[in-house]
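Engineer: below is the sequence, then the predicted model.
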Amino acid sequence: MSSINQQCLRISLLKVAIKITDTTKISQNYILKNLTREAKLLSMLDHPNIVKLYETIQCGTNYYLVTELATGGDLCSHVQNQPGGRLDEKSAKSYTRQLATALHYMHSRDIIHRRMKVE
């Protein structure tokens, strides 16, 4: 097996999340401004509470962001599944601390997240 194939094999064994954007459904201006900015900003971040960007790929009309896989679902569903639809104080403190440290890290690098939501 060639070294290129071995590298692809090693990468393919890692479970990742892939965000796929069909560039034919959005304007060229949006692509240049936002898709490239998202990849650039993600590549600048290295924090345990922020998913890592592994690769960006443009193939045909699709643009792919390959990121670390964050398992466990979204926070909103998790909270709703708790007794009474609420987190206990210890869990709430832990999640709040993780969110605050990630935001502080981003802000210290002059990056502001514009769409924070629990979903």
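Structural biologist: Structure received. Residues are numbered from 1 along each chain as shown.

Engineer: please make it C-alpha for all contacts and neighbour counts, starting now.
Structural biologist: OK.

Engineer: quick one: contacts for Leu42?
Structural biologist: Residues touching Leu42, when contacts are defined by Cα atoms under 8 Å, 6 or more residues apart in numbering, comprise 52-53.

Engineer: presented hereafter is structure B, for comparison with structure A:
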Amino acid sequence: MLDHPFFPTLYAEFDFFHCSCLVREYCPGGDLLTLLQRQSDMRFSVPSAKFYAAEVLVALEYLHMMGVIYRDLKPENVLVQEDGRIMLSDFDLSLQCDVFTQAFKM
């Protein structure tokens, strides 16, 4: 459903015994938490923090336009591509807006 450079491509999904497996695009940079822990003083420079915050904001804006509520934003779910760009992952807690709207109708 999502076709945007800030979201990994899902290539396949299959069940293996009692596990559900997803084959998605590989992000060799790891996640944002790992990248943060590799920094000498355990924090990003101001330009880096602005860059990552802006990319996450653009990704969330796209999800909002697609009617998706992303409810699991944390550094472990922000993957880093080879070129330093981000990808959001882990959509298991996400909701479609129509489901969200119906849940709160009284």
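Structural biologist: That came through, no problem. Remember, it's a predicted structure, so these values are computed and weren't measured experimentally.

Engineer: TM-score for the pair, please.
Structural biologist: For these two chains in superposition, a TM-score of 0.63 is obtained (TM-score structural alignment, normalised by the length of structure 2); 76 aligned residues with a Cα RMSD of 1.6 Å.

Engineer: quick one, strands of structure 2?
Structural biologist: Applying DSSP state E to structure 2 gives strands spanning 10-16, 19-24, 68-69, 78-80, 86-88, 95-96.

Engineer: distance to Leu32 of structure 2 and mean neighbour count for those - can I get that in CSV?
Structural biologist: As requested, the strands of structure 2 are arranged in CSV below (distance: least, Cα to Cα, whole Å; neighbours: other Cα atoms under 10 Å):
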stretch, distance to Leu32 of structure 2, mean neighbour count
strand 10-16, 20, 10
strand 19-24, 18, 11
strand 68-69, 21, 19
strand 78-80, 6, 24
strand 86-88, 8, 25
strand 95-96, 23, 14
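
Engineer: what sits closest to the aligned residue in structure 1 for Ile69 of structure 2 if chain neighbours are left out?
Structural biologist: Ile69 of structure 2 maps onto Ile112 of structure 1 when the alignment is built from TM-score structural alignment. Closest residue to Ile112 of structure 1 in three dimensions, ignoring its sequence neighbours and counting by Cα to Cα, 6 or more residues apart in numbering: Met106, at 6.6 Å.
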